[in-house]
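> What follows is a predicted structure for the sequence shown.
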Amino acid sequence: MGFSIAIDGPAGAGKSTIAKRIAKELGFIYVDTGAMYRAMGLYFQRKNIEDTVVIKRDCKEADITILYENGEQQVILNGENVNGFIRTEEAGKMASHVAKIKEVRFQLVELQRKLSKTSDVVMDGRDIGTHVLPNADLKIYLTASAYTRAERRYKELLEKGETCELEKIEEDIVARDEQDMNREFAPLRQAQDAVLIDSSDLTIDEVVKKIIYLYANKQ
């Protein structure tokens, strides 16, 4: 049995960045659940399908796997490497939409649980500690204020040369939180046994140190 670390929290809290750093420092496998949902979102975005009934029926046609090549994660959708397509705002919104659908979640959770049984893993998402890995060895709930999260995203997009409005990004983040926290199946919430970390005033290094300290105390 592997050691599993679950990191949950709202959009833009820095979960993926932190989880990747933790995995690298501890030599664990990073399972990017968000990327898997984004790949599913991309699948339906490309088909221009938003109808829940159709998504329920067709989600099994999206074969999504994660591979590692030279230490880099590759997300494969039906044989195609989609790393370059899944990080758009559109794919993110569609991922949030499809993530509410039970059939989609069942399909992806199966793969995620299988990985955690055979390897030491760090997994981040919205419902890892509450639903995907309820028996994870260490659970973290990572959050930050909506404004802080919007500001981080704004800077990221500016660095990529994209034009964007901070206010609009913050509105989208608040709407995404609302959607994620109120979905019927496996909503975003802090697991009872999760350690709360608010990263609003912390650097990435400080958050990583905190989590590695918590991991060391579990040994």
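That came through fine.
> C-alpha only now, for contacts and for neighbours.
Noted.
> the helices in this protein, which residues?
Assigned by DSSP state H, the chain shows helices spanning 15-26, 33-46, 52-58, 89-98, 102-118, 146-159, 166-182, 204-216.
> Columns mean neighbour count on top of those helices, output as CSV?
Shown next, in CSV, are the helices of the chain (neighbours: other CA atoms under 10 Å):
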stretch, mean neighbour count
helix 15-26, 18
helix 33-46, 23
helix 52-58, 13
helix 89-98, 19
helix 102-118, 15
helix 146-159, 17
helix 166-182, 16
helix 204-216, 14
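> got another, please set it beside the one above:
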Amino acid sequence: MMDASVPVVAVDGPGGSGKGTVCRLLARELGWHLLDSGAIYRATAIAAARRGIDAGDGAALAPLAAALDLVFEAPLDPADESLVRLDGVDVTGELRQETTGEQASRLAAIAEVREALLQRQRDFRQPPGLVADGRDMGTVVFPDAAVKVFLTASAEERARRRHKQLKEQGVSGSLTALLEEITARDARDQGRAVAPLVPARDAVVIDTTGLSVNQVADRLRELLERSTVYADKD
């Protein structure tokens, strides 16, 4: 069940398009809840690896995903990502590793896993509103979202951003290897039979290549101000 009275801003797009940063910024400004759906899939991948479950075994992954002991805790600094605990253990760092992302992308293509996690994601829709970051927020999870946006950027730009982020974290990485991983993940996400990575038909597509976070956030603010969310307040 979904409470249609609670507004949702659905922001979809591939990794490195800027979704996470702009969604955190917008949620903080609005005082709304935030859903990082990618973190849920990544946590499922970690849980599967710890239990020795193959990322392609839908029959075993579905019940695991449905019963996931997952908690998001607000960070001390609002600009930071949420602290994520899986089975009571902090997995925030492991969540962002490239290998975790690869495994998450594999299991995200399994229909049973997506179905098992659907209601968990919809449960984030609570007053006063929700900013939802993902790959199928506007097409599947919240098809009635007040605002739907699809952020994109060239694969080269997204690889460059990820490489810069890793360097800032003190992690070495090959830009060429990152580009290859991003290209492969895009093909897998866009080509999967269930909830492929595509813009919703009524989504506004924004290419963030060469744009700052604030420029992208300004565009989302404009869309929100023209939406029914603000119209209902008049």
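The structure has been received and is ready for your questions. Please read these numbers as outputs of a predicted model, since none were measured by experiment.
> circling back to that earlier point, minimum distance to I140 of the first structure: which of the helices of the first structure has it?
helix 204-216 (7.9 Å; CA to CA).
> Excluding its own residues, what touches that closest one? List them.
For helix 204-216 of the first structure, contacts defined as CA atoms under 8 Å, 6 or more residues apart in numbering pick out 18, 21-22, 138, 140, 197, 199.
> can you do 10 Å?
Here helix 204-216 of the first structure makes contact (CA atoms under 10 Å, 6 or more residues apart in numbering) with 3-5, 7, 14, 17-22, 25-26, 137-140, 142, 195, 197-199, 202, 217-218.
> which residue packs closest to whichever residue in the second structure pairs up with T33 of the first structure, ignoring adjacent ones?
Aligned by TM-score structural alignment, T33 of the first structure pairs with S37 of the second structure. In space, and not counting its chain neighbours, S37 of the second structure is closest to G134: 5.3 Å by CA to CA, 6 or more residues apart in numbering.
> which residue in the first structure lines up with that neighbour?
Using TM-score structural alignment, G134 of the second structure sits opposite G125 in the first structure.
> do R96 of the second structure as well
Aligned counterpart of R96 of the second structure in the first structure: R87 (TM-score structural alignment).
> residue closest to the middle of the second structure?
G134 (3.1 Å; CA atoms, centre = their mean).
> show me the contacts for that one.
G134 of the second structure sits next to 10-15, 19-20, 35-39, 141, 150, 197 when contact means CA under 10 Å, 6+ apart.
> Just give me the closest of the residues you listed to V84 of the second structure.
Using CA to CA, A39 comes nearest to V84 of the second structure of these, at 8.3 Å.
> Thought L77 was touching G84 of the first structure, still the case?
No - G84 of the first structure is not in contact with L77 according to CA atoms under 10 Å; the separation is 11.8 Å.
> More neighbours: which of the two?
Legend: neighbour count by other CA atoms under 10 Å for G84 of the first structure and L77, higher for L77 (20 against 9).
> And the more buried one, what's its match in the second structure?
So, by TM-score structural alignment, L77 of the first structure is matched to L86.
> What are the neighbouring residues in contact with the residue lying closest to its match once chain neighbours are set aside?
Closest residue to L86 of the second structure apart from its sequence neighbours, by CA to CA, 6+ apart: L70 at 4.8 Å. The contact partners of L70 of the second structure, taken as CA under 10 Å, 6+ apart, are 39-40, 43-44, 47, 84-90.
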